[in-house]
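> below are the sequence and a predicted model; questions follow.
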Amino acid sequence: MNHAQIRAFHAVASQGSYTKAAQTLHVSQPTLSDHVKALEERYGVKLFKRQGRGVALTSLGHALLEITRRKFSLEAEAEQLLSMAKGMMSGKLRVAADGPYLVVPLLGAFCRRYPGINISMNFGNTERVLQDLLEMRADIAVLPDFNNDERMFALAYRTTKLVVIVNREHEWSRRRSIKLSELSEQRLVSREQGSVTRSQFEQALRQKRVTPASVLEIGSREGVREAVAAGLGIGVIAESELGNDDRLVPLDVKDAELNVTEYLTCLKEARPIPVVQAFFELFGNPQGPMLTEL
């Protein structure tokens, strides 16, 4: 089987686009297309179908992607094993997270232990981070409120509560807590669809039958903070993400339990890769932060 053709298929299948796949592999798009076409013609099959500006996998393509994921995961594991046999820990660790507040300190500790590892980070909402992990664009993901998935390995890292935030000029700035019913008269600054923070808070509002006066949707956690600081409404964030921003005042929600647990996750087939294994071993070490395996 032609390695270049399989590699081209895997890149297109993972990225969902010939253009993005060509950029990832640093080859021209016509070269990539030729490899995929040659693979399909060799076996007389159809692996992709056109969908808008991108491509979608056929049922056979989906089955082949599951195999190529394992293949390239094993290749990465073999490469790192041989590197370690020389007495060095090298390679690359790709991390996806829903925000920098938790993952950056973790990676700082990891870099101090393994300075030879190159690290890349991508940030997005929970839905995007999970997609990056499942499509093997990330080796490790930091996810809130992980749902059991047989394809994944996860360790519970930390639980934090959600708090309402207002700016210093708001009428509630001298208070310590509120009830959800009070939000019916306020504008809520909310994350985009796909955010666990948003979905958890909206569920709590529905349970109390509370509808905010209006909702301003912003596509990032940092955007929510800036909008609240500018007086555009009331926001909701994890308490651990408050930082030292003296423009904002946190308020507890008295009549709802709003807790989010962050998990460190990877695909099960990626767990034996030395650099991934080293990451989990570091943060599962009794001398460091304690983790609970699912």
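Here it is on my side, so go on. Numbers count the residues shown, from 1 in each chain.

> contacts, neighbours, all on C-alpha from now
OK.

> quick one, helices of the stretch 1-150 of the chain?
Under the criterion DSSP state H, counting those that start in this stretch, the stretch 1-150 of the chain contains helices at 3-15, 18-25, 29-43, 59-85, 100-113, 126-134.

> who does the last one touch, helix- and strand-wise?
Counting by 3 or more C-alpha pairs under 8 Å, 6 or more residues apart in numbering; DSSP states H and E, the packing neighbours recorded for helix 126-134 are strand 91-97, strand 140-144, strand 259-267.

> quick one: the second one to chain centroid distance?
Going by C-alpha atoms, centre = their mean, to the nearest Å, the spacing between the C-alpha centre of strand 140-144 and its chain's C-alpha centre is 5 Å.

> between strand 259-267 and it, find me the angle.
160 degrees (axes from the mean of the first three to the mean of the last three C-alpha atoms, to 10 degrees).

> need the next SSE after strand 140-144, C-terminal direction.
Note on strand 140-144: by DSSP states H and E, the next helix or strand toward the C-terminus is strand 152-167.

> now do that following strand: which elements does it pack against?
Looks like strand 152-167 contacts helix 221-229, strand 234-238, strand 248-253, strand 259-267, strand 292-293 (3+ C-alpha pairs under 8 Å, 6+ apart).

> in the fourth one, what's buried?
It refers to strand 259-267. 259-260, 262-267 (16 or more other C-alpha atoms under 10 Å).

> before we go on, here's another structure to hold up against the first:
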Amino acid sequence: MLRVLCADLERELVAARDLAIVTLRICHSTYQLAIPVIGRFMQAQPGTEIEARAKASADVLSGIEAGRLDIGFITAREVPDGMQGMKLVKTPVVLVARPDHPLAIKGHADWSEIAQFSLIQREKGSGTRQIFERAANLAQIEPDTVLALGPWRSIVTMVRAGIGLGVAFAAELSATDELVPVRIADGRLIARHFVVCQKHMAHVAVVEAFLAKTCVQGNGSATTARI
């Protein structure tokens, strides 16, 4: 019995040590969704060092597959093959406009209307852009994308300046952006945001603890993709 108790204690000490000294490498494509989870984890595990950066979803996945990243926040239809993760949020893809824009006043738009306006999108590796352009292609519309930007604040600045309409998650918008969402009349424009890692990393103590905090926010459950 004493030997069993000692073994259990040793495992707990090793797990605590792993959580305390590990540097967790995280990459996100949408900071509005990722930062609250990262912040909550840091409060619970203040001894863990975090390296967090922003990239397009395709680049996040490449980093995880190559072993350069431990955890990624991505936009996708589902958890990618061979990875483990959970859904953080499901949100529509919308246009983002100044409050005085005709489509903002109307509140919604169809594809024929969208084709008449200049658009500001994220870079081509962005999951949001892929969802939007896939739906536009099915609607036989070629979007007039005049700018491709990475950071959300850059998109907000250009939309405010009247350069064009933004394309984004509805969940990305906040009151401080001083912009409004314009709903697109297309049921295919639904984005899912996931937190993912390589399957073998899901059992590493610090990664497991991070996913647990994600589950609290997303009220979801871990999902293993098919191989």
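That came through, no problem. For clarity, every value in this text was computed on a predicted model and none was experimentally measured.

> redo the buried residues of strand 259-267 of structure 1 as a markdown table? Include distance to S240 of structure 1.
As requested, the buried residues of strand 259-267 of structure 1 are arranged in a markdown table below (distance: C-alpha to C-alpha, whole Å):
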| residue | distance to S240 of structure 1 |
| --- | --- |
| N259 | 11 |
| V260 | 10 |
| E262 | 11 |
| Y263 | 15 |
| L264 | 16 |
| T265 | 20 |
| C266 | 23 |
| L267 | 27 |
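
> which of the residues you listed lies closest to P250 of structure 1?
N259 (15.0 Å; C-alpha to C-alpha).

> before we move on, the earlier item: so which of the helices of the stretch 1-150 of structure 1 gets nearest E239 of structure 1?
Comparing those by C-alpha to C-alpha, helix 100-113 comes nearest, at 10.8 Å.

> what residues does that closest one touch?
Residues outside helix 100-113 of structure 1 that contact it (C-alpha atoms under 8 Å, 6 or more residues apart in numbering): 97, 117, 123, 142, 240-241, 279, 282.

> again with stretch 147-165 of structure 2
By C-alpha under 8 Å, 6+ apart, the list of residues contacting stretch 147-165 of structure 2 reads 55-56, 95-98, 117-124, 146, 166, 177, 179.

> of the residues you listed, buried ones?
Looks like those have 55-56, 95-98, 118-124, 166, 179 buried, using 16+ other C-alpha under 10 Å.

> and the residues you listed, which two are the farthest apart?
Farthest apart among those - using C-alpha to C-alpha - are K55 and R98, which lie 25.9 Å from each other.

> quick one on the thing from earlier: dump the helices of the stretch 1-150 of structure 1 to TSV, plus distance to I178 of structure 1 and mean neighbour count.
As requested, the helices of the stretch 1-150 of structure 1 are exported to TSV (distance: least, C-alpha to C-alpha, whole Å; neighbours: other C-alpha atoms under 10 Å):
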stretch	distance to I178 of structure 1	mean neighbour count
helix 3-15	44	20
helix 18-25	47	17
helix 29-43	56	16
helix 59-85	48	15
helix 100-113	25	14
helix 126-134	27	20
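
> for N147 of structure 1, which of the ones you listed is the nearest?
So among those, helix 126-134 is nearest, using C-alpha to C-alpha, at 10.7 Å.

> helices or strands up against the helix or strand containing Q203 of structure 1?
Assigned by DSSP H and E, Q203 of structure 1 belongs to helix 196-207. With contacts defined as 3+ C-alpha pairs under 8 Å, 6+ apart, the secondary structure elements packing on helix 196-207 of structure 1 are strand 234-238.

> please compute how far the strand it packs on lies from its chain's middle.
19 Å.

> and if you look at stretch 171-182 of structure 2?
17 Å.

> on that earlier part again, average offset between the helix or strand that comes right after the helix holding Q203 of structure 1 and structure 2?
For helix 196-207 of structure 1, the following helix or strand on the C-terminal side (DSSP H and E) is strand 214-217. Mean deviation of strand 214-217 of structure 1 relative to structure 2 after superposition (mean C-alpha distance after the TM-score superposition for structure 1): 3.2 Å.

> which residues does the helix holding Q203 of structure 1 contact?
By C-alpha under 8 Å, 6+ apart, the list of residues contacting helix 196-207 of structure 1 reads 125-126, 144-145, 162, 180, 190-193, 211, 236-238, 256, 258, 260.

> that one maps to which residues in structure 2?
Helix 196-207 of structure 1 lines up with residues 127-138 of structure 2 when matched by TM-score structural alignment.

> mind listing what's buried in the matching stretch?
So, applying 16+ other C-alpha under 10 Å, buried residues of stretch 127-138 of structure 2: 127-133, 135-136.

> ok, now stretch 213-226 of structure 2?
Buried residues in stretch 213-226 of structure 2 (16+ other C-alpha under 10 Å): 213-215, 218, 222, 224.

> can I get these in JSON lines including secondary structure and distance to L88 of structure 2?
Below are those laid out as JSON lines (DSSP: H, G, I helix; E, B strand; the rest coil; distance: C-alpha to C-alpha, whole Å):
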{"residue": "K213", "secondary structure": "helix", "distance to L88 of structure 2": "11"}
{"residue": "T214", "secondary structure": "helix", "distance to L88 of structure 2": "7"}
{"residue": "C215", "secondary structure": "helix", "distance to L88 of structure 2": "8"}
{"residue": "G218", "secondary structure": "helix", "distance to L88 of structure 2": "5"}
{"residue": "A222", "secondary structure": "coil", "distance to L88 of structure 2": "10"}
{"residue": "T224", "secondary structure": "strand", "distance to L88 of structure 2": "14"}
